[in-house]
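**Q** here's my sequence, what's the structure:
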Amino acid sequence: MSRIVLTRVGPMTTIQDDGRPGLFAHGIGASGPMDRNGYAMAAAITEVLCGAAIEIGPLGLDFTYRGDPLSAGMAGGTFTLTVDGEPRPWPARLDLVENTKISIKPGPQGNYAYLRFAAQIDVPLILGSRSTNATVGLGGLDGRMLAAGDELSLIDLIDTGPELTRPETASPGDPIRFVWGIHADLFPAPIRSAFTTSDFRISSRMDRMGVRLDDTGSVFADAKLLNLVSDAVVPGDVQILGDGTPIILMRDNQPTGGYPRIGTVIDADLDRFAQIRAGKMVRFEPVSVAHAHRISKWLP
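**A** Reported below is the predicted structural model:
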């Protein structure tokens, strides 16, 4: 049986597959890859069927491969890669052999990279998925983030159908598009206008649940009525916390929230937003729901 031995593991590194869509009504988030394009590309580059991914966090991952020859794909962001100490281009298709040593480290862009094998990572299917939600201890390896010293077995893969992918719809530096939320009218028109014309900084307070923004222009400094009765939230919602801090909910978001939501980042841009590193500035651009629907469809 093939396996990988993790020798260095950065924070926020987990096992992810397509996730658990359709269970939010039961309080169970979908999870799945933060950057679905990177996840899909890691499989496409191998040109063979691949299983669940190791979603590698911002500081990277080192591992040693044990077993018979096996193909693997790596993509997402722009990381640096060495194989047995020799630099390789990124993204990459690799043919792993016994004792291959892989090192993936931060490069110039991106928070998440994806490592996929022409095999399945041998962790249990829970509610139809191997995805990890470490906040609630669900899925993956014992419901937690991966750590140095972990060993993951790789087993034969059963065909689960075609990979889904979609074309890129915006360039990395373009504004993050959103639709106005159900609480937008709670904010006066000058605040709504400032939200679409001001720059916000990605803070270091980020994880798979949410990304907080530094309100460098004090757009929400005087906002009122920031505590509401809790109701349902979805990934991409832009919540304004009680102290005026904006937070974008991500793939492992909680099912309900009690703060007003001025908008929701559209599906087509949430993956791109997830890859923006702390310290970078972003701007938000409103679009119609019809426009968001036109560019949100995943294609076989």
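**Q** please count neighbours and contacts with C-alpha atoms only from this point.
**A** Noted.
**Q** show me where the stretch 201-300 of the chain has helices.
**A** 267-274, 289-294 (DSSP state H, counting those that start in this stretch).
**Q** winner for burial among those?
**A** The highest average neighbour count among the helices of the stretch 201-300 of the chain, using mean count of other Cα atoms under 10 Å, belongs to helix 267-274 at a mean of 22.
**Q** name the helices or strands packed onto that one?
**A** When contacts are defined as 3 or more Cα pairs under 8 Å, 6 or more residues apart in numbering; DSSP states H and E, helix 267-274 packs onto strand 176-180.
**Q** residues in contact with the strand it packs on?
**A** With Cα atoms under 8 Å, 6 or more residues apart in numbering as the contact definition, strand 176-180 has outside contacts at 262-266, 269, 273, 282-289, 292.
**Q** can you tell me how far residue 75 is from residue 93?
**A** Counting by Cα to Cα, to the nearest Å, the separation of residue 75 from residue 93 is 9 Å.
**Q** and for residue 151?
**A** 22 Å.
**Q** so the most centrally placed residue in the chain, which of the three states?
**A** For the chain, the residue whose C-alpha lies nearest the mean C-alpha position (Cα atoms, centre = their mean) is residue 34; its distance is 1.1 Å. Secondary structure assignment for residue 34 (DSSP: H, G, I helix; E, B strand; the rest coil): coil.
**Q** let's compare: structure for the following, please.
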Amino acid sequence: MNRIEIEVLEPGLQTTLQDLGRAAGRRYGLPPGGALDRFAHQAANELVGNSAAEATLEITLQGPRLLFATPALISLTGADLGPLLNDRPVPMWMAVFVRAGQVLAFTPRNLATGAGTKWGGRAYLAVHGGFEAPLNLESRSTYLRAKFGGIKGEGRVLQPGDQLVSNPPRLRSFAENAGRLYPPQKRPAYGRSVTVRLVPGPYQEHFQSAAYAQLFGQPYRVTTDADRMGFRLEGPKLAHVSPEMAEIPACGAVFGAIQVPANGQPIILMADHQVTGGYPIIGTVLSADLPLVAQLLPGDEIRFSEAE
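**A** As a prediction, this is how the structure comes out:
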């Protein structure tokens, strides 16, 4: 089998190469990065016979148009953004055989209202072998803010005319390996209203005693200020003990940490978060629940419960 070759006809809103991130970059002040929804990323790879470390395309809100110059084995997981193969619906969470000359596109959406999907804003496209791209600090992930990694190592979104190539395939036949389905019961309970578990701390003493009762007792909504760096939430104010307690000396930050600045509105740090931060952390979302957070859109609801 030859490598899979794909031409980008239209790039979509924000389509980037992502993998499991670059832990090696933290020492240089780079965020770990990688797929926001790591469950969907890994499931997409599994369906086409890849290791979890292979790069996938993270497709945000509005998908690209891709011309397959060669046959391919693909899978799409995460949010259903209305994928179409030569204008016919493509099943999600399934390994799919693509013939040379076919075009993968996505149903247009109302980006202002999110209309056109039940939930979620990010889909993941895997091809057998994984997408080829330079390794930068042991990762192919795209870090847009620093223009680092991803396509040609240029740290950018897809552009019209880009040529995507897979790593060498291992399968003898793509068609014979199509049809594999990821079990529905093993997928996260995605939705537009989710409850996620968190571990309190490590700065409990910076908050008034009522703060945790409010955090665990009331829903919050995702604001429009939400990107790969962090999701700002809106809801009951989480009061600090004093104005001075709203800041701390810079401390290490992780994916899923919840910072609370002086205005009392929490911020969930996402994959491209800063390596250190100066706001007290009230808790950290369990990694198993981060896929639920990753698929939230502005206006969606999130509740927190204390991890047992």
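**Q** neighbour count winner among residue 151 and residue 93 of structure 1?
**A** Taking neighbours as other Cα atoms under 10 Å, residue 151 of structure 1 and residue 93 compare with residue 93 leading, 22 against 17.
**Q** map that one onto structure 2.
**A** With TM-score structural alignment as the matching criterion, the partner of residue 93 of structure 1 in structure 2 is residue 95.
**Q** and what of residue 84 of structure 1?
**A** Aligned counterpart of residue 84 of structure 1 in structure 2: residue 86 (TM-score structural alignment).
**Q** could you pull out the strands for the stretch 101-250 of structure 1?
**A** In the stretch 101-250 of structure 1, the strands defined using DSSP state E, counting those that start in this stretch lie at 101-109, 113-117, 120-121, 151-155, 176-180, 200-206, 210-214, 231-232, 237-240, 246-249.
**Q** what sits closest to the equivalent of residue 57 of structure 2 over in structure 1 if chain neighbours are left out?
**A** Mapped onto structure 1 by TM-score structural alignment, residue 57 of structure 2 lines up with residue 54. In space, residue 54 of structure 1 comes closest to residue 15 once its chain neighbours are excluded; the distance is 4.6 Å by Cα to Cα, 6 or more residues apart in numbering.
**Q** that neighbour touches residue 55, doesn't it?
**A** Yes: in this structure, residue 15 of structure 1 is within contact of residue 55 by Cα atoms under 8 Å, at 5.9 Å.
**Q** tell me which of these two has more neighbours.
**A** Comparing residue 15 of structure 1 with residue 55 by other Cα under 10 Å, the one with more neighbours is residue 55, at 31 against 27.
**Q** any idea which element the more buried one lies in?
**A** Using DSSP states H and E, residue 55 of structure 1 falls within strand 53-56.
**Q** now for the helix or strand following that strand, which elements pack on it?
**A** Per DSSP H and E, strand 53-56 of structure 1 leads on to strand 61-66 as the next helix or strand towards the C-terminus. If you count contacts as 3+ Cα pairs under 8 Å, 6+ apart, strand 61-66 of structure 1 packs onto strand 2-9, strand 101-109.
**Q** coming back round to it: neighbours around the match of residue 57 of structure 2, how many?
**A** Using other Cα under 10 Å, residue 54 of structure 1 has 25 neighbouring residues.
**Q** kindly report the same for residue 139 of structure 1.
**A** For residue 139 of structure 1, the number of neighbouring residues by other Cα under 10 Å comes to 25.
**Q** quick one: closest of the helices and strands packed on strand 61-66 of structure 1 to residue 172 of structure 1.
**A** Across these, the minimum distance to residue 172 of structure 1, taken as Cα to Cα, is reached by strand 101-109, at 9.8 Å.
**Q** ok, residues contacting that closest one?
**A** With contacts defined as Cα under 8 Å, 6+ apart, strand 101-109 of structure 1 is touched by 58-65, 77-85, 275-277.
**Q** residue 118 of structure 2 maps to what in structure 1?
**A** Taking TM-score structural alignment, the alignment pairs residue 118 of structure 2 with residue 108 from structure 1.
**Q** state the distance from that match to residue 76 of structure 1.
**A** Residue 108 of structure 1 is 12 Å from residue 76 of structure 1, by Cα to Cα.
**Q** doesn't residue 125 make contact with residue 79 of structure 2?
**A** No: the pair residue 79 of structure 2 and residue 125 fails to qualify as a contact (Cα under 8 Å) at a distance of 10.9 Å.
**Q** quick one: which of the two has more around it?
**A** Applying other Cα under 10 Å to residue 79 of structure 2 and residue 125 shows that residue 79 carries more neighbours, namely 24 against 21.
**Q** contacting residues around that one?
**A** By Cα under 8 Å, 6+ apart, the contact list for residue 79 of structure 2 reads 117, 119-123, 295.
**Q** closest to residue 50 of structure 2 among the residues you listed?
**A** Once Cα to Cα is applied, the member of those that ends up nearest residue 50 of structure 2 is residue 123, at 17.2 Å.
**Q** could I get the contacting residues of the closest one?
**A** Residue 123 of structure 2 neighbours (Cα under 8 Å, 6+ apart): 40, 58-60, 76-81.
**Q** which of these fall in helices?
**A** residue 40 (DSSP state H).
**Q** nearest to residue 27 of structure 2, of the contacts of residue 123 of structure 2?
**A** residue 58 (25.3 Å).
**Q** what is the neighbour count of the residue nearest to the closest one when sequence neighbours are not counted?
**A** Excluding the flanking residues, the one nearest residue 58 of structure 2 by Cα to Cα, 6+ apart is residue 124, at 4.9 Å. Neighbour count of residue 124 of structure 2, defined by other Cα under 10 Å: 32.
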